[in-house]
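> return atomic coordinates for the entry below.
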Amino acid sequence: MAERVFRIHEEAGIRSAFVAAWALVPALFAKAKHGLEIVIRPMKDKRSVAQNRRYWMLLRELAAIAWIDDRQFSDQTWHEHFKRALIGCEEFVLPSGAIEQRGISTTTLSIEEFGEYMTQIEVWAAEQGWPLMAGEWRAAA
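Presented below is the predicted three-dimensional model:
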């Protein structure tokens, strides 16, 4: 167990979150090399359904028009590429013991951060000579 996140929506939930966290301390502390970290912050607003729809429109459009070394890539491949390039990577261990990397999930981004992320993708695509028309959707929406 690497970490646990408790989301508290009402003041009444604070005590139960702390009780549950306290119960995890012995197991986590035994595995922690440098101690534990407690972070309390306002919950981030998640991206909207409209943002998510626009994001996948951008990726599908890029997959349809972009060619690199005589190859095209799927929207899923572009999704993973941009997560790694623009958000970063996280390591995870497979049951075999092999260590792999994957892009950090876009769901970690706030509404504002996700908007900036899409803008970075659009700028990159335009610089490559592939201006994305899904960007026009933003003005119409």
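
> C-alpha from now on. contacts and neighbour counts both.
Noted.

> ok, now how distant is the spatially most central residue of the chain from His79?
Nearest to the geometric centre of the chain sits Thr106, at 1.9 Å (C-alpha atoms, centre = their mean). Counting by C-alpha to C-alpha, to the nearest Å, the separation of Thr106 from His79 is 9 Å.

> just the helices in this structure please.
14-31, 49-65, 75-82, 111-127, 134-140 (DSSP state H).

> now the angle between helix 49-65 and the fourth one, please.
Meaning helix 111-127. On the basis of axes from the mean of the first three to the mean of the last three C-alpha atoms, to 10 degrees, helix 111-127 is oriented at 20 degrees to helix 49-65.

> give me the buried positions along helix 111-127.
111, 114, 117-118, 121-122, 125 (16 or more other C-alpha atoms under 10 Å).

> and if you look at stretch 50-62?
51-52, 54-62.

> another one to check against the first:
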Amino acid sequence: MTRQKFEQRKLLLRGQEQVDRAIALLRNVPLDAERPLELLVREEVKARKLDQNARMWAGPLKDIAEQCWSDERQYSAEIWHEYFKQQFLPDEYDPELCKDEKYRKWDFDPGGQPVLIGSSTDLTVKGFAQYMEQIHAFGGQMGVEFHESPPRG
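Now for the predicted structure:
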């Protein structure tokens, strides 16, 4: 039997009602021995929040851009953000830090040079909190006085 393309479905199991729906779905799913389906059960992975992102730009990135000097010059918040992504994004997929198992930090251009493709949008709430802690630690080492306290993980 050849089935049509199966659209991915995500169910959050919060109670017995959702468990019953999941079981009903599994009982009625069209099977195909040539194209088996994969079932994955794990704790919900929460993507970083927009307010975390807004706080990053209005807080530590702004403070670092205004107060930090490197190589006798100051850099914009955007340049610091790119630098911090290179330094602090996870090198590999980690289910606690990255929201998608397809996460990659680097790719390579046609000439073989590494290109940063990872983004802070790829991080979970926990991953983004860790990223922010690393930015705060960097700023602290550079003598930056932050206008808000570091986030808690």
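
> neighbours of the residue lying closest to Phe6 of the first structure once chain neighbours are set aside, just the number please.
Of all residues not flanking Phe6 of the first structure in the chain, Ala17 sits nearest, at 6.2 Å (C-alpha to C-alpha, 6 or more residues apart in numbering). The burial count assigned to Ala17 of the first structure is 14, neighbours taken as other C-alpha atoms under 10 Å.

> make TSV from the helices of the first structure and add distance to Ala98 of the first structure to it.
What follows is these, written out as TSV (distance: least, C-alpha to C-alpha, whole Å):
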stretch	distance to Ala98 of the first structure
helix 14-31	20
helix 49-65	30
helix 75-82	20
helix 111-127	30
helix 134-140	39
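
> so Glu43 of the second structure versus Ala24 of the second structure, what's the distance?
Taking C-alpha to C-alpha, one finds Glu43 of the second structure at 21 Å from Ala24 of the second structure.

> in this model Gly115 seems to touch Thr106 of the first structure, though I could be wrong.
No: contact criterion C-alpha atoms under 8 Å: Thr106 of the first structure and Gly115 do not qualify, at 10.9 Å.

> now do the contacts for the equivalent of Gly118 of the second structure over in the first structure.
In the first structure, the residue paired with Gly118 of the second structure is Ile104, using TM-score structural alignment. Residues near Ile104 of the first structure by C-alpha atoms under 8 Å, 6 or more residues apart in numbering: 83-84, 87-90.

> go on, Ala47 of the second structure?
99, 121-125.

> what about the nearest residue to it once chain neighbours are set aside, how many neighbours?
Spatial nearest neighbour of Ala47 of the second structure, excluding adjacent residues (C-alpha to C-alpha, 6+ apart): Thr124 at 4.1 Å. Counted with other C-alpha under 10 Å, the neighbours of Thr124 of the second structure add up to 22.

> if I look at Thr124 of the second structure, how far off is Tyr75 of the second structure?
Counting by C-alpha to C-alpha - Thr124 of the second structure and Tyr75 of the second structure are separated by 27 Å.

> go on, Asp20 of the second structure?
55 Å.

> all set now, cheers.
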